[in-house]
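*Asks:* pasted the sequence and its predicted model underneath.
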Amino acid sequence: MPIRINRARLKSERHDRGWSQDHLAEASGVSVRTVQRLEKGEGAAYATVMAVAAAMSLPMSALVTPAGPARRVTPLTILPDISPALARYRDLGFLPVETGDPGCMGLRAGNYHIILCTRAFMTSGFQTGSIEPLVGRTIPYVWVESVDAAAGAYARVIEKVVTSAGTREALVEDEGQWAILAEVMP
């Protein structure tokens, strides 16, 4: 049975290293066409996933998509100003993961990731009233296969939006536990 690859993570890891698809193929001993198929989310044999993960010095689990609706969880902190928190994380050795918007910055250290967003960035997509109770808090940002399917796990769907980055997102809550569910638009 083919193993499902987290194509976004694979592509992100490759870009973070400044590697081309050709370089990853050469480093892992697979064909360029195989790398292209993996980045499209096609399944792969165990040996292929192991080779690619080893070439990137990652555990295989970092590139494998879980079987359930959740694909990856990243802590997301919403702040009035991300500059002080950004400086603290950089001082701790976190590296920036550019998003193309100064109001939202990804950071990573090893296999750990965090997202910092300003109130203004979040209210450019979600209504201010939906976001205001979350300012100063960290909530899970959960990549899912289907927002609609995953939202059923929560008591309340506060709001659904389509972002300018091409994701469909839902702000959800259940017994005080908030999350943002996100899926890549086809």
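*Replies:* Looks like it arrived, so ask away. Numbers count the residues shown, from 1 in each chain.
*Asks:* okay, CA-based contacts and neighbour counts for the rest of this
*Replies:* OK.
*Asks:* how about the helices in this structure?
*Replies:* 7-16, 21-28, 32-39, 46-55, 83-91, 119-123, 128-131, 147-151 (DSSP state H).
*Asks:* make JSON lines out of those and add distance to Leu171 and mean neighbour count.
*Replies:* As requested, the helices of the chain are exported to JSON lines (distance: least, CA to CA, whole Å; neighbours: other CA atoms under 10 Å):
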{"stretch": "helix 7-16", "distance to Leu171": "21", "mean neighbour count": "17"}
{"stretch": "helix 21-28", "distance to Leu171": "35", "mean neighbour count": "17"}
{"stretch": "helix 32-39", "distance to Leu171": "28", "mean neighbour count": "18"}
{"stretch": "helix 46-55", "distance to Leu171": "33", "mean neighbour count": "17"}
{"stretch": "helix 83-91", "distance to Leu171": "23", "mean neighbour count": "13"}
{"stretch": "helix 119-123", "distance to Leu171": "11", "mean neighbour count": "18"}
{"stretch": "helix 128-131", "distance to Leu171": "8", "mean neighbour count": "14"}
{"stretch": "helix 147-151", "distance to Leu171": "9", "mean neighbour count": "18"}
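*Asks:* take the one below as the second:
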Amino acid sequence: MPKLQIINEHQLDDWVSKNDREAQTLIVELISKLVSVSCPTATHQSFPLHVNQPGSDGEVMTEFGYKGFVPDGRSFWEIGTGEKAGNKATKDYRELTAVIPEDVRKESSFIFVTPRSSAHDWQNTWKEEGVSKWTKTREDQNEWSVVKVINGALLTDWLSYFPALGQWFACRILGLRSGFETG
């Protein structure tokens, strides 16, 4: 499938930094749309657009996931737009692990999404503070079937597989014209 990158991770990170409140809702909407187009045969998908609700930010059940972004089976999603993505991921991981029964967790995936750029915050390195180390530490705890982080770089990569959705998103955050307007 050809890719078309309409927005890059630095543009996304810059917008989120300047529009934190709006980003909290729009990023959830984006993830919901990405999951919908990536997994059209999902049997369950829920991403409530209201922020600060109890429980996970999203839940997906699909027999067929999508290339390293949406895992097969059941997944619970947490989304954080703040500057300290690692801290938010740790807090959400602990809270969700405490409320989801062990038998459900062992057959489910934990996905944390941050639109923040890996160049500015929580880099994808094996350093103590890196995403890779964070993920490996949680995988080694064997509390979930899969633990994954999708940062700004991966999020814009995922978006590049769906150019129409990328254009919609770029229009929303960058104020670009969609090309569909008349006059």
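*Replies:* All right, it came through fine. Computed from a prediction, not measured in an experiment: that's the story for all the values here.
*Asks:* can you give me the TM-score here?
*Replies:* The TM-score (TM-score structural alignment, normalised by the length of the second structure) is 0.25; 61 aligned residues with a CA RMSD of 3.6 Å.
*Asks:* the strands in the second structure, which residues?
*Replies:* Using DSSP state E, the strands of the second structure run over residues 44-46, 58-62, 73-79, 108-113, 146-150.
*Asks:* can you lay out those as CSV showing distance to Asn87 of the second structure and mean neighbour count?
*Replies:* What follows is the strands of the second structure, written out as CSV (distance: least, CA to CA, whole Å; neighbours: other CA under 10 Å):
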stretch, distance to Asn87 of the second structure, mean neighbour count
strand 44-46, 24, 14
strand 58-62, 19, 21
strand 73-79, 12, 23
strand 108-113, 11, 24
strand 146-150, 13, 21
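*Asks:* JSON lines for those, including distance to Lys18 of the second structure?
*Replies:* Listed next are these as JSON lines, based on distance: least, CA to CA, whole Å:
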{"stretch": "strand 44-46", "distance to Lys18 of the second structure": "27"}
{"stretch": "strand 58-62", "distance to Lys18 of the second structure": "24"}
{"stretch": "strand 73-79", "distance to Lys18 of the second structure": "17"}
{"stretch": "strand 108-113", "distance to Lys18 of the second structure": "18"}
{"stretch": "strand 146-150", "distance to Lys18 of the second structure": "20"}
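*Asks:* ok, back up a step: to Ile158 of the first structure, which of the helices of the first structure lies closest?
*Replies:* Ile158 of the first structure sits nearest to helix 128-131 of all the helices of the first structure, at 7.0 Å, using CA to CA.
*Asks:* contacts for that closest one next, please.
*Replies:* Outside helix 128-131 of the first structure, the residues that touch it by CA atoms under 8 Å, 6 or more residues apart in numbering are 119, 122-123, 158-159.
*Asks:* longest helix in the second structure, please.
*Replies:* Longest helix of the second structure, by residue count under DSSP H: helix 20-38.
*Asks:* and the angle for that helix with strand 108-113?
*Replies:* On the basis of axes from the mean of the first three to the mean of the last three CA atoms, to 10 degrees, helix 20-38 of the second structure is oriented at 130 degrees to strand 108-113.
*Asks:* could the helices of the first structure go into JSON lines alongside distance to Ala109 of the first structure?
*Replies:* Formatted as JSON lines, these follow (distance: least, CA to CA, whole Å):
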{"stretch": "helix 7-16", "distance to Ala109 of the first structure": "12"}
{"stretch": "helix 21-28", "distance to Ala109 of the first structure": "21"}
{"stretch": "helix 32-39", "distance to Ala109 of the first structure": "23"}
{"stretch": "helix 46-55", "distance to Ala109 of the first structure": "17"}
{"stretch": "helix 83-91", "distance to Ala109 of the first structure": "9"}
{"stretch": "helix 119-123", "distance to Ala109 of the first structure": "23"}
{"stretch": "helix 128-131", "distance to Ala109 of the first structure": "27"}
{"stretch": "helix 147-151", "distance to Ala109 of the first structure": "28"}
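*Asks:* ok so, going back, report the buried residues of the longest helix of the second structure.
*Replies:* Residues 23-32, 34-35, 38 are the ones in helix 20-38 of the second structure that count as buried (16 or more other CA atoms under 10 Å).
*Asks:* so which of the contacts of helix 128-131 of the first structure comes closest to Arg33 of the first structure?
*Replies:* Proximity of the contacts of helix 128-131 of the first structure to Arg33 of the first structure (CA to CA) peaks at Met122, which lies at 37.7 Å.
*Asks:* against Arg14 of the first structure, how distant is the closest one?
*Replies:* Noted for Met122 of the first structure: a distance of 28 Å to Arg14 of the first structure, by CA to CA, to the nearest Å.
*Asks:* closest to Thr137 of the second structure out of the strands of the second structure?
*Replies:* Ranking those by proximity to Thr137 of the second structure (CA to CA) places strand 146-150 first, at 9.6 Å.
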